[in-house]
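In: dropping a prediction and its sequence here:
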Amino acid sequence: MGIILKAYRLLITCCLLLLAFISQAQISSISQTDTLAHRYKLDEITVNAPINVLSIKQWPGSVAGIDSLELTRGNSYILAQQLNKVPGVLMQQGTLSTNRITIRGIGSRTPYNSNRIKAYWGNIPLTDGDGVTSIEDISFNDIPALQVLKGPSSALYGAGLGGVILIDPWISTPSKNQINFQSEVANYTTFSNQLSANLKHQKGFTTISTSHLSSNGYRNNSKYKRYNISLKGKYFLGKNTLHYLYNYRYLNGQIPSSLDSTDFYNTPEKAAASWAAIRGYEEANRHIASLELATQINSKFYHSVALFSTFSNLDELRPFNQLDESKKSIGLRDQLSYSHHSLRLEAGFELMIENNNVNLYGVKESNDGQLLSEAKIKRQYVNIFGLAEYTVQDKLLVQTALNINQTRYQHQDLKTNTKLNHYYPFVFSPRMGLNYQLSLSSHLYAAAGHGFSTPSVEEAQMPDGSFNEAIKPEEGLHFDLGYRFNSENDKTNAELTAYWMHMSNLLVTKRESEEQFYGINAGKTIHRGIEAQFKQSIMFGNSSELLLSSSYSQSINTFEEFIDKGNNYKGNDLPGIPKFSAYLGVNYRINRTNIHLNYQHWGEQYLRDDNSKRYVGFGVLVGKISQAFTLGAFTGQLYIGANNILNKHYASMVLINAPSFGNKQPRYYYPALPFNMYGGISIKLY
């Protein structure tokens, strides 16, 4: 193994040195024109997709954008590298199908998925009625760009505590017919293929794309495969525009689960014994679709109404039971916009109704195949939102917003023939933001707002299957103060933000056994931190460019009130949140050759509420080099890259407060991949 790793390192070093000195006289239009065009996209954020656009420079709050070029500076299927360079954002990836995204520490207590944040693909919520968000299953060829609004900072998209991630499928509209193909191969028999066709017609355009990802996995019991098919397009009808979106995803992935410290440090390629014994897996299908009619009523008024729907089913085999789950949801989003001179108004509502059928079957010898429980869960919510924005003398932008939420749960146990209806009280979430232009290049902003997150079904449901009527949504107050600098030539960009959040009704996961866990409200927390990011572009004539980017975030997250089983944890640090993160990226383009290196370091974090166990900090180095080419009607790129170049042994995801049953060690760690390489080709045909 050691010889192989040395050979890999030598190979990538030679490739980097070889391609670094490849220089061609002709400068590709892709490497210059597209680079500049996409970089300027960072100055825009879609606030009312897909029409209204507001400059990031004027946004009264903390926001970050990731454009298409940044998304291509790594694997064609791993989103974590791109999201993690945004200060305050942490995406942990235990396996290709086990992820957790947190923003400013919010959502760190969710065991196996992303909660407390919201995400949208166009006008389709990628957050279900349960509050669980899944963006990692959207193929890269369906993510031309994304934006992150931190904190409950946009009433237009609800008032999620952590923030919202917006994926804008309309940011790149094809001007002519185009076919794109990308194929990539990596260690552990990993293959990724993407194919898309952009069809331009007189009344609009249509894009059809498909992708495939498969891997044997680094660990035992970690095979994975996924297929995506998507359709998107616009059709112009006078003052009306019809937008349509559709995505189908199929995945089948084995589950190796987390490891205890002994296996993590000695045999990280193992799967957890209980999951390996039963060959645990998940198999899932999901359809999401929306149809939107947008109308430019006149020069001042714009209206859009979107109907969206999701259909999914999941078969998951666990050591303790087998889950058979199906979800059907339908929703409506209606929004009216007014813009005239210095005034902008937005108002609308979003409604979603979701039906969820959940069956659990036994897998042990005593109950193998038996139906253990059968439930129907109906969830519905309505968000009513409004926003008013006024610019005073072209210097001061004042923004006020309000979100009103009503969430209802209905739980029916088909085995006991019992039904429970539960309404959470109306939640009013106001927000106010200010942005003051100090000069042509610099802005000062401040924001204050209220956010909330309702409990998921797993958190609200007790071990006996009953609904905990006493449980309450998490709520919090959020404050931002920041400075933003953008040079006139856009070569230098910097931002510094300080934030403070106070959370109440903190939801804490309680475990009765390995298979039984639920949530309780257990106190209050305080989140404080600073975030900084900096980008500098240096041109060397017309043939080369050096782009430096860095970010840093540091936070203090503590329990203000928290008593659990008689133990008072007041003043303790919240587990699962690194004390700091630092990122440094270097991108060098010379003619048609592009070299990218970045290093990210995370500080130590606690693994338990009592702070009795901690996980040390670690750093990861990745690199990629690409060579653009033109061959007749084809343009494309050849590339090779490596992850974890320093072969650091670390946990790519941790499970906080991991339980220990039957004298077994707690399983805290999901081991990351060791040094690994990938390479591929992308081609465009016009």
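Out: Great, that's in hand.
In: switch to C-alpha atoms for all contacts and neighbour counts from now on
Out: Fine.
In: helices of the stretch 51-200 of the chain, start to end?
Out: 68-71, 80-83 (DSSP state H, counting those that start in this stretch).
In: so which of those has the densest surroundings on average?
Out: Highest mean neighbour count of those: helix 80-83, a mean of 19 (counted as mean count of other Cα atoms under 10 Å).
In: scan the chain for its longest helix.
Out: Ranked by residue count and defined by DSSP state H, the top helix of the chain is helix 2-20.
In: among the helices of the stretch 51-200 of the chain, which is nearest Ser504?
Out: helix 80-83 (27.3 Å; Cα to Cα).
In: excluding its own residues, what touches the closest one? List them.
Out: Here helix 80-83 makes contact (Cα atoms under 8 Å, 6 or more residues apart in numbering) with 66, 70-71, 74, 89-93.
In: any of those residues buried? List them.
Out: Buried members of the contacts of helix 80-83, counted by 16 or more other Cα atoms under 10 Å: 66, 71, 74, 89-93.
In: strands - which of these land there?
Out: Using DSSP state E, the subset of those located in strands is 66, 89-93.
In: from those, pick the one nearest Lys239.
Out: Nearest to Lys239 among these, with distances taken as Cα to Cα, is Ile66, at 31.0 Å.
In: is it true that the closest one touches Leu149?
Out: No: at 11.8 Å, Ile66 does not count as touching Leu149 under the criterion of Cα atoms under 8 Å.
In: what residues do these two have in common as contacts?
Out: Joint contacts of Ile66 and Leu149 (Cα under 8 Å, 6+ apart) do not exist.
In: what segments of the stretch 451-600 of the chain are helices?
Out: 457-460.
In: would you map the strands across it?
Out: Assigned by DSSP state E, counting those that start in this stretch, the strands in the stretch 451-600 of the chain fall at 474-486, 492-504, 507-511, 517-521, 524-540, 544-561, 563-564, 567-568, 580-590, 593-602.
In: pasting the second one now:
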Amino acid sequence: MKRQSRKGKALAFWAGFAVVFSVQQSEAKAASQVVVTVPSADSSSTRPLIAAQQLAPVTVQGVAYGANAVSLPSTISILGQRALTQGQPQVNLSESLGQVPGLIVNNRQDYAQDMQLSIRGFGADAPFGVQGVYMTLDGIPLTMPDGQGQSQIINLPTLGGMKIIKGPFAALYGNAAGGVIQAYTRDPPEPPSLSLRTWAGDWGSHQTTLIGGGVSGGVSGIAGLTDFRTDGWRQHSAATRRQFNGVLHWNPHADDQFSLVFNALNQDALDPAGLTRAELQQNPRQVDPAILKFNTRKSVRNRQTGLVWEHRFDADNTLRMSAYGGTRRIKQYLPFTGNFGVSAGGVVDLHDYFSGTTADYTHSGELAARRYTLAAGLSYGRMNEYRKGFVNDFGVQGALRNDQYNTVDNFAQYMQAHWELTSRLSVSGGLRHDAVRFNSTPGTDAPLSAGTGGNARYSSTDPVIGLLYKLDAHNRIYADYGHGFVTPTFYQLAYRPDGQPGLNFALQPMHLRNAEVGWRGHFGNLRAEASVYDITTDNQIVVFSSSGGRTTYSNAGKTRRYGTDLSLDAALPAHLSARLAYSYLHVRFAGGPYDGNTLPGAPAQQFYAGLTWRPPLQSAALQGFYTTLSALVRSQVFVDAKNSAAAQGYGVLNWATGIEQHHGPWRLSEFLRVDNLLNRNYVAAVVIADSNGRYYEAAPGRNAIVGVQVTREF
């Protein structure tokens, strides 16, 4: 096949332009629109609390109208820097996101496959990466136009905050309508500082992070470099990860701000895969012999840059424009040769080039003497993928088996409005249209590529509306309803269930109908939130089969899910603070081949409880001291849509403690963390629908890390 050069493709790829008038009113600023405040005894809460001590701002973007996130008709959780990083290894999102009800993050102990992340069941069966959930970092998408993302790109030690959006309003972010996770780099320090953090733990695990930044006039910036290495708890599970994340802000004058964002990831990881139940019971740290025979592993190289410009015309009119682009390369060795029949090979080699542009305009005013906000917009994103498959010659790349050039782009238009009908009642609504196009062109140099090309176009127009009523100064109730859209990803399209070569263009997108009712309130040092939801999904995408890391998908008709998310934050006597979070999810297939069965990978219940003691600031001997005891409990999860087997539920107890000292411009902190304090045996994640019955990925027993951080201010 005659192809345009990669350089030419990249130039054409970067030529895409779009104008977006989005829902942001004023976002991605170092000084945030939303300030997280918490009781002085507990600044680790995952949501805004109204109390005396004010913490560093947490930026809020997207559906936030005005300066107060708690006035939104939607379920939103906010994690501050302390909740994300203090006393944590700062390696995986599973460390801290268990505090958020409705959000499940499983640590597979397999860095080749990323975390298993889902919101209200969406994304629960992803074999690797994140599907069905939209992710951003500093306003720049981490989710590709096809809906596939990787949480490993986020450099956790540099984070300053995170926002999780659940419910109908997540649909306004596009074709991953199961939920939204927005991460934000911490603000540049003032005065400038440089910090070095390092820890060591079991199985040769250790991590070192260097972070520096500062403010000088209208220019500010922060950057962090992290190096993580582990020999792995399981056999054949060693990994190395090197990450960089940097943000540079420039304010030439009061009405303009430019932000340059860059992040990079280099990761190499061996892949231990799953175990059968018999293998799990015999030795949960072992691997199947084929894993060693074919030296299964994956390498990832990801680079991404984004530029954001925000201009305020006046107090009521704001323009925001952004452009981003990057490259991603993935090479994966699977546990078979791939040189048989019509196999596409046992080595997958992907070269991706992606980019996108946005431009936002927001207007506020008064109608009938009541405030309103209007927004309308367009967005465009594109990914070019060069996909090849080779024979796995027992851990060495062999002959070419597959060669494809794939493209996907997403062009979206949307509008949104918010109106304060009365001093207590407000209404928000929006409409989004997405058109997602996939195309695959085969090469002529691969033996099985002839006739395997094709294309597909998916589109959807999705409305969302919500009402919020203020019962009093401390209590709000809300109700929202909307439609949503989740397309197949390129990974889900990659292989056909019938085993024939070519993409699985018979796979259809999922369409959601999503309703939610909720309440938020606080009473002194107590804050509570509750929501109930009901979601119907057409064309539910499920794993059809999984063999040695190669997964095929099919549509399985409708699903019906309903559930509740509950959370409670409290500042207790004796300088104690507590957080409780509970979620219940009932999700069943309605009709189709799995009628009445439970969606695999999604636990029906999760409960988190955390208790922290932090002495008063006046205590000189214990200044900066904290100790936290936390528990996470989950119910069983089924391993396939047939519900043929399940991983039993579990409960795990964790403990962390640390202390900090100040000596002039120097700050020193030491910390200790012990996970699985009671040394329980349990399954942390499952491989959905594995054709060899290797469903189970075990968690380690009791393990600990100890570390230190040194900071110097200038």
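Out: Perfect, thanks for sending it. Predicted model only: the values in this text are computed from it and were never measured.
In: picking that back up, and the contacts of helix 80-83 of structure 1, which is closest to Ile404 of structure 1?
Out: Checking the contacts of helix 80-83 of structure 1 one by one against Ile404 of structure 1 (Cα to Cα), the nearest turns out to be Val89, at 26.2 Å.
In: map that closest one across to structure 2 for me.
Out: Matched to structure 2 by TM-score structural alignment, Val89 of structure 1 sits across from Leu103.
In: residues touching the closest residue to its match other than its chain neighbours, list them.
Out: In space, and not counting its chain neighbours, Leu103 of structure 2 is closest to Ile119: 4.6 Å by Cα to Cα, 6 or more residues apart in numbering. Counting by Cα under 8 Å, 6+ apart, Ile119 of structure 2 touches 102-104, 133, 166, 178-179.
In: helix or strand right after the top helix by length along structure 2?
Out: For structure 2, the helix that runs over the most residues, judged by DSSP H, is helix 6-14. Following helix 6-14 of structure 2 in sequence order, the next helix or strand is strand 37-38 (DSSP states H and E).
In: that next one - contacts with which helices or strands?
Out: strand 53-54 (3 or more Cα pairs under 8 Å, 6 or more residues apart in numbering; DSSP states H and E).
In: okay, and the strand it packs on goes to which residues in structure 1?
Out: The aligned range for strand 53-54 of structure 2 is empty, by TM-score structural alignment.
In: report all helices and strands that that strand contacts.
Out: For strand 53-54 of structure 2, the packing partners by 3+ Cα pairs under 8 Å, 6+ apart are strand 37-38.
In: could you check how far the strand it packs on is from the centre of its chain?
Out: Averaging C-alpha positions (Cα atoms, centre = their mean, to the nearest Å) puts strand 37-38 of structure 2 24 Å from its chain's average.
In: what about the aligned partner of Ala276 of structure 1 in structure 2, how many neighbours?
Out: Under the alignment (TM-score structural alignment), Ala276 of structure 1 pairs with Leu292 of structure 2. Leu292 of structure 2: 18 surrounding residues under other Cα atoms under 10 Å.
In: please apply the same query to the one 3 residues further on.
Out: Applying the criterion other Cα under 10 Å, we find 22 residues in the vicinity of Asn295 of structure 2.
In: now Phe191 of structure 1
Out: 19.
In: residue in structure 1 matching Val347 of structure 2?
Out: Match for Val347 of structure 2 (TM-score structural alignment): Gln322.
In: excluding chain neighbours, what is closest to its match?
Out: Nearest to Gln322 of structure 1 is Tyr361, by Cα to Cα, 6+ apart, at 5.0 Å.
In: and the buried ones among the contacts of helix 80-83 of structure 1 as a markdown table, adding distance to Ala658 of structure 1?
Out: Formatted as a markdown table, those follow (distance: Cα to Cα, whole Å):
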| residue | distance to Ala658 of structure 1 |
| --- | --- |
| Ile66 | 34 |
| Leu71 | 33 |
| Gly74 | 32 |
| Val89 | 23 |
| Leu90 | 20 |
| Met91 | 19 |
| Gln92 | 16 |
| Gln93 | 17 |
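In: out of those residues, which one sits closest to Ser209 of structure 1?
Out: Leu71 (17.4 Å).
In: could you measure from that closest one over to Gly253 of structure 1?
Out: 24 Å (Cα to Cα, to the nearest Å).
In: again with Asp609 of structure 1
Out: 31 Å.
In: these two: which is more packed in?
Out: Using other Cα under 10 Å as the criterion, Asp609 of structure 1 and Gly253 rank with Gly253 on top: 25 against 20.
In: so the more buried one makes contact with Tyr227?
Out: No: using Cα under 8 Å, Gly253 of structure 1 is not in contact with Tyr227; the gap is 11.7 Å.
In: where in structure 2 does stretch 194-211 of structure 1 fall?
Out: Counting by TM-score structural alignment, stretch 194-211 of structure 1 corresponds to residues 209-226.
In: try stretch 349-360 of structure 1
Out: Counting by TM-score structural alignment, stretch 349-360 of structure 1 sits on residues 378-389 of structure 2.
In: what of stretch 648-656 of structure 1?
Out: Under TM-score structural alignment, the match for stretch 648-656 of structure 1 is residues 680-688.
In: kindly check the end-to-end length of the matching stretch for me.
Out: 23 Å.
In: try stretch 82-100 of structure 2
Out: Termini of stretch 82-100 of structure 2 sit 15 Å apart (Cα to Cα).
In: how far off centre is it?
Out: With Cα atoms, centre = their mean, you get 13 Å for stretch 82-100 of structure 2.
In: where do the strands sit along the stretch 151-300 of structure 1?
Out: Under DSSP E, counting those that start in this stretch, the stretch 151-300 of structure 1 gives strands at 163-167, 178-186, 190-201, 204-215, 224-237, 240-254, 259-260, 281-296.
In: redo those strands as JSON lines? Include distance to Arg589 of structure 1.
Out: Below are those laid out as JSON lines (distance: least, Cα to Cα, whole Å):
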{"stretch": "strand 163-167", "distance to Arg589 of structure 1": "27"}
{"stretch": "strand 178-186", "distance to Arg589 of structure 1": "21"}
{"stretch": "strand 190-201", "distance to Arg589 of structure 1": "25"}
{"stretch": "strand 204-215", "distance to Arg589 of structure 1": "28"}
{"stretch": "strand 224-237", "distance to Arg589 of structure 1": "32"}
{"stretch": "strand 240-254", "distance to Arg589 of structure 1": "35"}
{"stretch": "strand 259-260", "distance to Arg589 of structure 1": "41"}
{"stretch": "strand 281-296", "distance to Arg589 of structure 1": "38"}
